[in-house]
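Enquirer: 3D model of this:
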Amino acid sequence: MNKRIFIKSLIAFILVLSAVLPFNGISSKAATASKVGWVSIDSGSLTVRSGPGTSYKKVGSLKNNVSVTVYSQTKNGWSQIGYQKKKAYVASQHLRMYSFLQDKTKIYTYKSEGKYHKTQYIGKHYGWDEWSSEDGSYIMKEDSKGLYIGWPQSDYFTELSYPLKVGKQWADWEIRKKITSINGTLTTPAGTFKNVVTVKSSDGHTTYYAPNIGFIKSVSNGMTMSELTNLKKK
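Expert: Down below sits the predicted model:
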């Protein structure tokens, strides 16, 4: 299979929390159980404070995409998190309560056009996560605006646009995309995934993403084009 065709196919279809929740839908009441959130900033670092407000002492900072335990969120826009074995606070607007980056600790196996392809994380590439397969490598990144995937030193695509919301639309390389579901359930040979996000494209493809996992399946005109068949620890 042509290397560029496979990588392009994988990128077109591919692009951690047990539920996918739109940021605006998070309850302002104290959570009965802790959740996982991800720092979501465009530049710099997120300030961590001793209390829920800018008047409280700064006790540290967090880099983009770092995961934190979120205990509760207040009505005035602050989240109580775990920080250095203590509880501290960060601005809720800079936390994303979902992530669709692939799990760096696992090896993914996809079946595409009748062939199986394994891919795994190999390191950073100018701030992006680089993944390698038998047919080449691709890079991924996630920030406050979305999930992106591309080739090293080349083009990239917007796989998901944040914040997640049914009906959300965007255009990417002349292809229009729309989120049609954020809480589906989908089964592939790799298992059953919940809170799946479904994206339909103007080119006829429908792609599916699972939280903490990333891309799990793509369908075109009722035919499965690519799907996750195995997921295991390195």
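Enquirer: CA atoms for contacts and neighbours, from now on please.
Expert: OK.
Enquirer: tell me the contacts of the closest residue in space to Thr158 that isn't next to it in sequence?
Expert: Nearest non-adjacent residue to Thr158, counting by Cα to Cα, 6 or more residues apart in numbering: Tyr148, 4.6 Å away. Contact analysis of Tyr148 by Cα atoms under 8 Å, 6 or more residues apart in numbering lists Leu15, Met140, Lys141, Glu142, Tyr156, Phe157, Thr158, Glu159, Leu160.
Enquirer: I'd assumed Ser132 was in a strand, is it?
Expert: Yes - assessed by DSSP: H, G, I helix; E, B strand; the rest coil, Ser132 belongs to a strand.
Enquirer: what about the helices in this structure?
Expert: Secondary structure of the chain (DSSP state H): helices at 3-13.
Enquirer: which residues does the nearest residue to Thr119 once chain neighbours are set aside contact?
Expert: What sits nearest to Thr119 in space, not counting adjacent residues and going by Cα to Cα, 6+ apart, is Ser133, at 4.3 Å. Counting by Cα under 8 Å, 6+ apart, Ser133 touches His117, Lys118, Thr119, Gln120.
Enquirer: by neighbour count, which of these wins?
Expert: Most neighbours among the contacts of Ser133, by other Cα atoms under 10 Å: Gln120, with 20 neighbours.
Enquirer: from memory that one sits against Ile107, does it?
Expert: Yes - the pair Gln120 and Ile107 passes the contact test of Cα atoms under 8 Å, sitting 4.9 Å apart.
Enquirer: which residue sits closest to Glu142, ignoring its sequence neighbours?
Expert: Closest to Glu142 by Cα to Cα, 6+ apart is Tyr148, at 6.1 Å.
Enquirer: please report how far the one you found lies from Val70.
Expert: 25 Å (Cα to Cα, to the nearest Å).
Enquirer: again with Asp172
Expert: 33 Å.
Enquirer: more neighbours: the two, which one.
Expert: The residue with more neighbours, out of Asp172 and Val70, is Val70; 26 against 12, by other Cα under 10 Å.
Enquirer: what is the longest strand seen in the chain packed up against?
Expert: Longest strand of the chain, by residue count under DSSP state E: strand 175-188. Using 3 or more Cα pairs under 8 Å, 6 or more residues apart in numbering; DSSP states H and E as the contact test, the elements touching strand 175-188 are strand 169-172, strand 191-201, strand 223-233.
Enquirer: one more to line up against the first:
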Amino acid sequence: MKKIFLLMVVFFLSITLFSAKPTAASTGNHTVKVKTTLNVREKPSPRAKIVGSLKNGTIVYVYSTEPGGWSKIKYKNKAGYVASRYLKAITPTSPSTKKWNGKWQTEFGKLLITHETASSFKFDIHVVMGEHVGDLQGTAKIKDGKATYSGYTKSSFSKDPYCRITFTHQGKSIRVKESSACLYWHGATATFDGTYFK
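Expert: Predicted coordinates:
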């Protein structure tokens, strides 16, 4: 019984000592943001000399983390130490994959595309050809590299009462093709058709 008790005491002491052991230094090599006004110290200790300070929101590069909750940073071309708990890791953002969004134009018109998602975008197209003006806003559905819009017009210009517009992305331009019912949205000599460039 005494042996079991003694083994339990040794076991609990070893756990306590292990958890109390300071964290070993490790490499950091990451960019962080300062969460508050923060003192920079000469050594990784709260009693070390203060060599400067960092403002809230400052971006710094961490070279390594030190025992006791300190991070080694570069400060004014010298090594400095700050309390790690006041640093927030910055998650790298992936580059934008939105290819439709933006302002596109031809000699006679402008096409504004916004709110792009994986399956749709909103558009506002405006053309001026002589005395004839055209305006149309809507949402186009994206599929297989093309986007299409279909809107009911009550048009008498076509058997099909729907204005249908196809947007084809061509890298540095967007090709727009309209159906005959889209005449409802502009004058007789105007058209939304064309290649729009950024």
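Enquirer: so what number do they get for TM-score?
Expert: Between these two chains, after superposing, the TM-score reads 0.36 (TM-score structural alignment, normalised by the length of the second structure); 86 aligned residues with a Cα RMSD of 3.4 Å.
Enquirer: what residues sit buried inside the longest strand of the first structure?
Expert: Across strand 175-188 of the first structure, burial judged by 16 or more other Cα atoms under 10 Å covers Lys177, Lys178, Ile179, Thr180, Ser181, Ile182, Asn183, Gly184, Leu186.
Enquirer: for my notes, confirm Leu7 of the second structure occurs in a strand.
Expert: No - the assignment for Leu7 of the second structure, made by three-state DSSP, is helix rather than a strand.
Enquirer: I'd like the distance between it and Ala20 of the second structure.
Expert: From Leu7 of the second structure over to Ala20 of the second structure (counting by Cα to Cα), the distance is 20 Å.
Enquirer: quick one: which of those two has more around it?
Expert: Higher neighbour count among Leu7 of the second structure and Ala20: Leu7, with 12 against 9, using other Cα under 10 Å.
Enquirer: burial measure for Ser161 of the first structure, as a count.
Expert: Around Ser161 of the first structure there are 21 residues (other Cα under 10 Å).
Enquirer: how about it: what's its closest non-neighbour residue?
Expert: Ser161 of the first structure sits nearest to Gly146 (Cα to Cα, 6+ apart), 4.3 Å away.
Enquirer: I'd assumed Glu159 was in contact with the one you found.
Expert: Yes - in terms of Cα under 8 Å, Gly146 of the first structure counts as a neighbour of Glu159; the distance is 7.4 Å.
Enquirer: the two: which has the busier surroundings?
Expert: Counted by other Cα under 10 Å, Gly146 of the first structure and Glu159 do not tie: Glu159 has more neighbours, with 26 against 17.
Enquirer: remind me, longest strand of the second structure?
Expert: strand 132-143.
Enquirer: tell me what the helix or strand following it is packed against?
Expert: Scanning forward in sequence from strand 132-143 of the second structure by DSSP states H and E, the next helix or strand is strand 146-152. The helices and strands touching strand 146-152 of the second structure, judged by 3+ Cα pairs under 8 Å, 6+ apart, are strand 132-143, strand 162-169.
Enquirer: taking strand 132-143 as reference, get the angle to strand 146-152 of the second structure.
Expert: In terms of direction (axes from the mean of the first three to the mean of the last three Cα atoms, to 10 degrees), strand 146-152 of the second structure departs from strand 132-143 by 120 degrees.
Enquirer: list of residues touching strand 146-152 of the second structure?
Expert: Outside strand 146-152 of the second structure, the residues touching it (Cα under 8 Å, 6+ apart) are 120, 138-142, 161-169.
Enquirer: select only the buried ones of the residues you listed in ChimeraX?
Expert: ChimeraX command restricting these to the buried ones, with burial defined by 16+ other Cα under 10 Å:
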select :120,139,140,141,142,161,162,163,164,165,166,167,168,169
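Enquirer: looking at the contacts of strand 146-152 of the second structure, which two lie furthest apart in space?
Expert: Pro161 and His169 (25.9 Å; Cα to Cα).
Enquirer: quickly note the distance from Ser71 of the second structure to Ala20 of the second structure.
Expert: 20 Å.
Enquirer: same question for Ile4 of the second structure.
Expert: Distance from Ile4 of the second structure to Ala20 of the second structure, by Cα to Cα: 24 Å.
Enquirer: with His30 of the second structure instead?
Expert: From His30 of the second structure to Ala20 of the second structure the distance is 27 Å (Cα to Cα).
Enquirer: and Asp129 of the first structure, which of the helices and strands packed on strand 175-188 of the first structure is closest to it?
Expert: Judging those by Cα to Cα, what sits closest to Asp129 of the first structure is strand 223-233, at 17.6 Å.
Enquirer: which parts of that closest one are buried?
Expert: Thr224, Met225, Ser226, Glu227, Leu228, Thr229, Asn230, Leu231.
Enquirer: for Val62 of the second structure, which residues are in contact?
Expert: Counting by Cα under 8 Å, 6+ apart, Val62 of the second structure has contacts Gly28, Asn29, His30, Thr31, Val32, Ser71, Lys72, Ile73, Lys74.
Enquirer: filter the residues you listed down to just the ones in strands.
Expert: Gly28, Asn29, His30, Thr31, Val32, Ser71, Lys72, Ile73, Lys74.
Enquirer: the fourth one is in contact with Ile59, isn't it?
Expert: Spelled out, it's Thr31 of the second structure. Yes - assessed by Cα under 8 Å, Thr31 of the second structure is found in contact with Ile59 at 6.9 Å.
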